[in-house]
Every structure is written in C-alpha cells, then in structure tokens.
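Trainee: Fold the following, please.
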Amino acid sequence: MAKTQRLKSFCFQLRFKSTQLFILGGAVLLALLVSVLCIGFTIRFEVQHEVANVADVDYWKDWVAIEQKLWYDRGIEELKRAMRVHSRQRQPRQLLMLMVHGIDAPALAAARFASADGNSSSNSDFIWDRFSHAARLKNSCSYSSPCDAAAAFRSLWSGVPLAAVQRLRNNCSSRESELLSVLRQAQLAGFRTGLVTNQRLTGALGSALYAQVTPSSWECDGLMPVGAIEAGCQDVAQQLISSAAGQSFNVLLGGGRQLFNAKVPSYEWDPVDELLCRARAGRNLLRDWRNQKLKLRPSRRFELVQQAQELSSINGSSLEYLLGVLANGDLSGNARAPTLQLMLHKAMQVLQRPGVGHLLLVEHYVQPQLAVSQQLQLLNATLSQLLGHKDQLTLVVLTNGNYLSASRDMSEETQLVSTLEKAFQGPELELQRRLQQMPSESLLFAQGPKSVLFYGVHDETYLAQTLSHALGIDVFGRQL
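Mentor: So this is what the prediction gives:
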C-alpha cells in the first residue's frame, strides 16, 4: 500500500513538472515567433519606406565643408528619385514625341554650363534630364551611300532597315513598296494623330509618316517628271491630301503653302522660297482638303487656318480636324509664324478626347541664327507644360541631322580614323573641328508608361518597333 502511494506521488510530481516544462517551452517558442515577426515587419517597412537609406544617416557629412554637404544632399535627393523609378507595365494611352534637329550630345552638353566669361544666363535644368530612362539611336546614314533624310526617317518610322528602304525608294507604282509607319498603325488602331513642325508638312520627317516611297525631290508636282505623273505616281503634297493616312490626321500644323497651291500670297515677312518646290499651275490642294471634310458628317467640325491670329482664335476642343499651313515655305522662314507653344496648345485641344488615345509628333529645327541655349530653354518651358498625365509616354529625341551627301563612299568616322595620326600632328583647333564633324547618334529621353523599353544603343528600326509594342498594336494596326 505504501509502495502504491509513493508511485502515485511520483507520477503526480512528474506530471506537474512536465506541465511546467511545456508552458516554459511554449513561452520561449512564442517569444521567438514574435521576435521573428517583428524583425520581418521592420525590414519590410525599411525597404518600402527607405528608412535604411544613406540619406537618413548623418555620419561623416556633418563634418565636411558646407559646400560639399550641400551637393551631397542634392545627390541624395537625386538618388531617392532614382530608387523610386519602376517599370509600369500598363500601356500608355497618349504618346508625345518631340524631335529636335540640330542638337547633338556636344551641343547639349555645352548648353548645360555657363560660358567661360561667366555672363551666360543659361538654365541647365532641362526637363528631359530628369526623365527616368534614356537611350541612343544609331545614325546608319554614316555608313550608307547614297543616303538622304527622307530614307532615314522612313526607316525610323517604319522599322525597316535603311538599305531596304533605299531599294524601294524609286518604286512608287508598286504596292509591294508600301510601308506602314507607326503613326499609320496607330490610326488603324483607333488613335487620334497629329503632326506639328516648324518646317514643311511635306518635309522628310512628315512625308515618312503618310507618303509611300517616292524620290525625295518629289515634294510637290513641280519637280516631278511628266512620265511619272502619267504613270500614276503622286508627289508628297498630293499624298498628304488624298492618302488614307493623310486624311486621317486630326491635326496638321506647319509650313509649305507653295507646295499645296499654285497661287500663294507673298509678303516681306513670309516670302515664297525660291529654293523649294513650287506647285504646278491650277493646283489648289488646300481647297481639296476643305471639300473632302465638307463631305463628312456635319458633326465632324474642321478648320483650315493660314495665319497665326486665325490659329489663336479657334477653339480646338470643338474640332475633329485642324489643318494649319502657316507659311509659304518652312515655318521658320515666316517672321510672323505662331509660337511652338501656341501650336502645341491647340493641337492638344483637338487630340484630347475622353477614353480615346492619341499620338502627337513634334518636329523642331533649331534655327542657326539664334542662340542654341535660348532655344533649348524655350523647348524646355514648352514641354514642361505638357507633362503630368499618368498615361502619357513622352519621348524627346535630339539629333544633329547630319546626313551625308550621296557622293560620300565612307563614313565621317572612317575618315577620321584614317587621318587620326595626321590630325594629332596638326593644331589642336583642327583636331577639335574634325571631332565636331563626326555624325553623332541621336539621344533619346523617355518618361512615362513603358519608358523602361528605351535603354542602351539601338538601330533606328528599334524606335518604330518599340512604339508599336508600347501602344499595344501590331504592324497592321490591330490592338494586341
């Protein structure tokens, strides 16, 4: 009996100690679990809110000169912006591309800094320098002979290599030579489209958007051979008015009146450009454009303007189509031409519609008689007013537009390398001149949805292909 009592007492004590051990072990495990969860939440919060960032640690920067601390702080702010950049996978509903001719990398670099005498008032805070992504487009014209701007832009907008474009250049009567530009693809996919230029609407960049392959000299019918006209070939100006792509433009603003009409007014501030093509007698394509629009439904309003004050007075929000031919030749040759800011303001009024995407291409040739830094500042201020829409992909392309003549059988780069030893033996200014003559690649700055696609160095064909992908359309204009 005593033995049984001792066994019961032992078992009771063992059970009590086991319970204590279980409670103690559970408490330890619970404490470990809580600690792990706290550490995990802390790390996640630091990553998401950048608590563990060098910007939040004062350490050595408090012990350096004020000037260095100032620039260190500015560098940290720039680093913070870079860390916030991420890839937005949604497709843009708006595309704005500004292509500036006459500005390459050296010119842009020079405009960012004050002159040596310190009297420059240049503002180097360009909006495109704060874009999230950048790339370079090769200038394949440097390696091709012959090569002209018309072929280069057709390659740029169609995504077809330059060599293939040049083979198709003189075959205007064949359907096999037709190339759909990225703008035409966007039109077929239901996007509203526009072109604004301070040159001619029929220039090399514009014609590559809507015209089929023709010799670059056929900008109007005045330079076309009679045989080509009889064969059914059309000049660029005619195609802008009669082609499906040309008629689908919602906005066209630029120069080139003398290419559309045989009779044009000539003023001291807007003369006829004798170096450009002149329309043949009897041509009046601007009247033809108006007659085409009159045949549309009455609700589809349109306007044709030819003076800056006419453009300023219209309400673009109520228009379906706007054609502004605002100079006899290049728009830059008209002393009373509207400002780029006014043209873009009216263009955006016409293009912006709820639930409808749009694509606007802006071409700007830098005027050599004006200071480059001042023109860049004007472009900077104008572009700054067009940013901010979350669904807008914005591209800025800077190029020197240095296309080689047909007589060249080698690139400027090749010529430079072959004479480099001789150049180094010459004066330093001569070497600098040779370096400045090198055709440079185009600089491309991108901001907005799908801007992550623009990186590194690419051929011209990459631009059209990437824009089609970003907009979610294929080469036939179908939504993907």
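
Trainee: going forward, measure contacts and count neighbours with C-alpha atoms only.
Mentor: OK.

Trainee: Can I take it that Ala134 is in a helix?
Mentor: No - applying DSSP: H, G, I helix; E, B strand; the rest coil, one finds Ala134 to be strand, outside a helix.

Trainee: gap between it and Gly456?
Mentor: Applying C-alpha to C-alpha, to the nearest Å, the value for Ala134 to Gly456 is 7 Å.

Trainee: Compare the two and say which one has the larger neighbour count.
Mentor: Ala134 (22 against 11; other C-alpha atoms under 10 Å).

Trainee: In contact with the more buried one, which residues are there?
Mentor: 443-446, 454-456 (C-alpha atoms under 8 Å, 6 or more residues apart in numbering).

Trainee: what number of residues lie near Gln367?
Mentor: Gln367 has 14 nearby residues by other C-alpha under 10 Å.

Trainee: May I have the secondary structure class of it?
Mentor: Applying three-state DSSP: Gln367 is coil.

Trainee: Without its sequence neighbours, what residue ends up closest to it?
Mentor: Distances taken as C-alpha to C-alpha, 6 or more residues apart in numbering put Ser332 closest to Gln367, at 7.6 Å, once the chain neighbours are dropped.

Trainee: Would you check how far apart that neighbour and Asn198 are?
Mentor: With C-alpha to C-alpha as the criterion, Ser332 and Asn198 are 6 Å apart.

Trainee: Neighbour count for the two, which is higher?
Mentor: Per other C-alpha under 10 Å, whichever of Ser332 and Asn198 has more neighbours is Asn198, with 27 against 22.

Trainee: Is the more buried one in a helix, a strand, or coil?
Mentor: Here Asn198 is strand, with the state taken from three-state DSSP.

Trainee: What separation do you get for Ile463 and Met99?
Mentor: No Ile there; residue 463 is Leu. Taken as C-alpha to C-alpha, the span from Leu463 to Met99 is 12 Å.

Trainee: tally of neighbours for the nearest residue to Asp474 once chain neighbours are set aside?
Mentor: Nearest residue to Asp474, sequence neighbours excluded (C-alpha to C-alpha, 6+ apart): Ser468, at 6.2 Å. Number of residues near Ser468 (other C-alpha under 10 Å) recorded here: 21.

Trainee: and this one, so I can compare the two:
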Amino acid sequence: MKSMKIYAALLMGAGLAACTSAPMTETAPKAAATGDAWFDGAQATLAQRKTVKPVKTRAKNVILFIADGMDPTTVAAARIYDGQSRGEEGEENLLSFERFPNLAMSKTYNTDMQVPDSAGTMSAMATGYKTRIGHISVKKEVPRSDCAASLSAHAPTFVEIAEQAGLSTGVISTARLTHATPAATYAHVPDRDWERDTDLPEGAFEAGCRDIASQLIDFPYGDGVDFAMGGGRANFLPEDAKDPEDADRTGGRKDGRNLAAEWVSKSDHHAFVWNKEQFDAVDPESDPRVLGLFEISHMNYEADRESDKAGEPSLEDMTRKAIQILSRDDDGFVLMVEAGRVDHAHHMGNAARALIDAQEYSQAVAAAREMTSPEDTLIIATADHGHTLTFAGYPAKGNDILGLVRYVSDGGESKLMLAADGKPYTTLGYANGPGSVYHKGVDHRERPIGDEEEVEDLEYLQPSLVPTGSETHGGQDVTIYASGPDAWLFSGVVEQNYIFHVMMDALRLDPQVEE
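Mentor: As a prediction, the model looks like this:
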C-alpha cells in the first residue's frame, strides 16, 4: 500500500513538472486551413465566438419574439426547410436567431401541469411568476376561472411596467390579439377563454372582472399600448356591426361596445386598420397609435396569406412597422411579437404550414436585428412550449424535409427506405394527432402512406401514433436565443419566468412595481 502511494505521488509530481515547464500562452495556435468545410468552418466559428463581448450597458429597447410551439425539433426542421426553399441541401443553414451569441434552455411546465399551455407559459415570461395552466397574468394561488380570487392576484406585466416607466409599447400576433400569448402582456383573467364579454361567466362582470379585448382598450397605464396588431376583429366589434371584410358576418360583442371605434376616439393620432392597403398607408412620421385587426379570428397561415381577399401584412411587415413607429420614442420601447400559427399548424398535424410560419418568424427576427443595434436593444427569440413533432428515419443528407425517407445505396442510387410493413414513411411525424392510423373507422392492419407528391403537398397531415383530434403540446424544454444588453445572462437551463427578470434588469426597471 505504501509503495502505491509513493508511485501515485511520483506520477502527480511528474505531471506537475510537465505542466509547469511548458510555456504558457494566451491563445491556442490557429489551425491551418484543411479544405474540409466543416473543420475549417468550426475554426471560423471559434474565432468569431472569441470576439463576442457581453453588452452590460442599459437596454433602451427590448423585443421579445415568441414562436408559439417552436421546440428544438421544429427549429431543426425549419432550418432545413428554409435552406431547401432556396435550393440548398439545408443542413448547414442557420435561421436568423440561431446566429445570436447567447442562448439557454427554458423549462416550460406550468405550476400544475407537466405539459403546459400558452397562457401559463406566456404569463411566466410576461410577469416573472410561474402560474397555472389557463391563467393570463394571474398568480398561481388562484383557482381556474375564479373571478373574485383573481382580482387581488394580478401579476404586473412587462408591458404595464414599461408604460409606467414612460416607454412605448407594442404587441403583435398572427393569432387573435385576445389569444393567450398576446393577452398575457396586457390583460389579467383567471381563464384564457374570457376573450370577449360573452365569454365571461355569470356574475363575473358584476364582481369586477373584464374580458381580454376590453382590457386592451381600457389599458390603464401610461398612455396605453401604442401599437397592437393581429387577428380577432369579432372580439372588438358589437354584434350589430357587419365585419368589414365579410358582410355575412358580424362582431361578437353583446355589450354594445365598438372597441375599434373607442380606440380611434382616444386621440387624433389613434388609427384602426383592417387590410393591407390601410396598413401600408400608416405613416410612421405622423406618430400614430395603431390598432390592426386583419381577420375576424386568427390571421392566415403564411402559406395562405397571399390568397386573402382584403390582404394582410406578414409578420415581418408588422414587425418593421412597429419598430419604425415605436423607435420614435427617445425613451425607448418594449415589443412582443408572436408567430402564433406555428402552434396551430402543429395541432393540425400539418408540418408544412408550421415550418413556413417558423421561416417567416425567422425573417421577422432578422428584420428587428437589422433595424436596431445590439448595443441598446435586447432581442430575445424563444417559444412558449413544444409539440410532439418527430424527426427520424435515417434520410440521406439533403433529403426533402417534408418528403419520404430516402437513402443512397452503395451504388449511388436514391432509394426509398421501407418500414417493417414494407411501406415507405416520412421524415417528420407526430407522437399524436389527427394523422394517426388508429383513428376510429380506419383499418388498423393497413398503414396508409401517400406517394411523394402527396406527402409534399401543403395540405398533407404527417402520420402520428396516438389518435387525437388535435395534436398536443409537448413538455420538453425550449431554447432561448438572445442578443444585445444582458443577453450574456442567458446560459444553462433556466425556469421560463427568468426571461422577465432579465428583461427588467436590462431596462433597469423595478420588477416588483405595484400594479
């Protein structure tokens, strides 16, 4: 035993001597170019990353981008789709936000659910408090739909805090403006479904609760939200008002309030727009306060937007317009931008539309980065939760991400890869959803699979395992990508509500301001 200890000591001494005798250098030697794209690319990335320095000055502006339901699997598939849409193989591509210098992983569970919803998750990011499923910026102690209990449990949001501090504010979504994610930035209700007055349960209004749409118009802080765009006209118009785009439909409010008209009446600078022509006519130089409601419910998927008869702006269009207007405020601004329909396409089991909306989200983030400076603008790009999208099957590099799995044989021939039932299968699928072979009325002995033309069609629903009418959320962590002041504070694995605290720190605002 004694000789073993002596031997170990000698080894340690030799190691120490070797370490101390070697010359110390500040940097590793630069590798010579090899001609291998990935090796040399990694060296270039290393050199670039070494130049990144944390921005520790105060942020003038904060932009929070949310791609609803965009988990890491969706990001990987969208990255390839984006590249392939330009004729590339796709795997080497990066989406705009993937070039941000800092990132972390966000734990998305609600306080009462392993797999969360958008209300609880966005409320965590908007207020700094994790809360229950279905809650809109109401603390976790309140039971779902309990109006009376919720009135003393409102959690102040970053939009409210920014308005009180004199900053300009904006909210954008391709979903209804009253849907969970945008609602959590400006409203407080114990049930995400209380989007308009007719959704309130009996006695709630008398007890002091208000519907989400009215809370946007009646926003009590500062001079109110300055820029709000999305879908959901029906929640803002009275039932006797014809929808401006579809005369066969009317508004949905029974309290007689025309919230769009009330917005316009606030000042000479307040404007309401509902189509692309009106949107394009908004002049940022006139310092407008704009409410845009482009559909009676959700806005179109990006893949379908061009077919809209009245026209509607893209997510990038709305982001650019918001920054042009809000950046006129010398005190700065905060802006939330949601690609809400990534989530909806996943629920349909329709990967094509999900990836196209994720691609548009990337373009909106790129626009924001182009129009602002990382020296004074913190940009955060993340998701509220994931989905059950799967990416598997050993396809060859460059294989169509929306297609059937193909491999290259030893002879160099592209061939379909077959499953154990002798049939081909798609690269993308879902763990559950409407594309399941096990739905009632389907012959469970036969797995239907389309040919390549069918599976690459925009309308195709990817195969799923468990039969559900709507594909569900997933409980996995999602990625936080960040650039600008305080972006360096994103690293490791964090609770989702941490995002709020970084935003407040970047702006040097008190996170505990009273509502």
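
Trainee: What does the superposition give as a TM-score?
Mentor: The TM-score (TM-score structural alignment, normalised by the length of structure 1) is 0.71; 389 aligned residues with a C-alpha RMSD of 3.6 Å.

Trainee: what residue of structure 2 takes the place of the residue nearest to Asp474 of structure 1?
Mentor: Using TM-score structural alignment, the equivalent of Ser468 of structure 1 in structure 2 is Met504.

Trainee: and the strand or helix carrying that match, how far from structure 1 on average?
Mentor: Applying DSSP states H and E as the criterion places Met504 of structure 2 in helix 498-507. Compared with structure 1 after fitting, helix 498-507 of structure 2 has a mean deviation of 1.3 Å; criterion: mean C-alpha distance after the TM-score superposition for structure 1.

Trainee: so what does that helix touch, helix or strand wise?
Mentor: With contacts defined as 3 or more C-alpha pairs under 8 Å, 6 or more residues apart in numbering; DSSP states H and E, the packing partners of helix 498-507 of structure 2 are strand 61-67, helix 118-127.

Trainee: Tell me the buried residues in the shortest one?
Mentor: If I follow you right, that is strand 61-67 of structure 2. Buried residues in strand 61-67 of structure 2, counted by 16 or more other C-alpha atoms under 10 Å: 61-67.

Trainee: quick one: the helix or strand just after it to strand 61-67, angle?
Mentor: Beyond strand 61-67 of structure 2 on the C-terminal side, the first helix or strand identified by DSSP H and E is helix 72-84. Computed with axes from the mean of the first three to the mean of the last three C-alpha atoms, to 10 degrees, the direction of helix 72-84 of structure 2 lies at 90 degrees from that of strand 61-67.

Trainee: helices or strands next to helix 72-84 of structure 2 in the packing?
Mentor: helix 351-371, strand 389-391.

Trainee: before we move on, back to that, how far is the helix holding Met504 of structure 2 from where the chain is centred?
Mentor: 17 Å (C-alpha atoms, centre = their mean, to the nearest Å).

Trainee: Tell me which residues are up against that helix.
Mentor: 57-62, 124-128, 158, 378, 485-486, 489, 510-511.

Trainee: Can you give me the neighbour number for the counterpart of Ala110 of structure 1 in structure 2?
Mentor: Mapped onto structure 2 by TM-score structural alignment, Ala110 of structure 1 lines up with Ala77. The number of residues packed near Ala77 of structure 2 is 24, by other C-alpha under 10 Å.

Trainee: Surely Ala77 of structure 2 is in contact with Leu355?
Mentor: Yes - contact status for Ala77 of structure 2 versus Leu355: in contact at 7.1 Å, counting by C-alpha atoms under 8 Å.

Trainee: on that earlier part again, if any of the contacts of helix 498-507 of structure 2 are buried, put those into a PyMOL selection.
Mentor: Here is the PyMOL selection string for the buried members of the contacts of helix 498-507 of structure 2, based on 16+ other C-alpha under 10 Å:
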select buried, resi 58+59+60+61+62+124+125+126+127+128+158+378+485+486+489+511
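
Trainee: Find me whatever residue is spatially closest to the counterpart of Tyr129 of structure 2 in structure 1, sequence neighbours aside.
Mentor: Under the alignment (TM-score structural alignment), Tyr129 of structure 2 pairs with Val160 in structure 1. Nearest residue to Val160 of structure 1, sequence neighbours excluded (C-alpha to C-alpha, 6+ apart): Thr461, at 5.9 Å.

Trainee: The one you found reaches Ser155, doesn't it?
Mentor: Yes - assessed by C-alpha under 8 Å, Thr461 of structure 1 is found in contact with Ser155 at 6.3 Å.

Trainee: Skipping its backbone neighbours, what lies nearest Ala514 of structure 2 in space?
Mentor: For residue 514 of structure 2 the amino acid is Glu, not Ala. In space, Glu514 of structure 2 is closest to Pro156, 7.0 Å off (C-alpha to C-alpha, 6+ apart).
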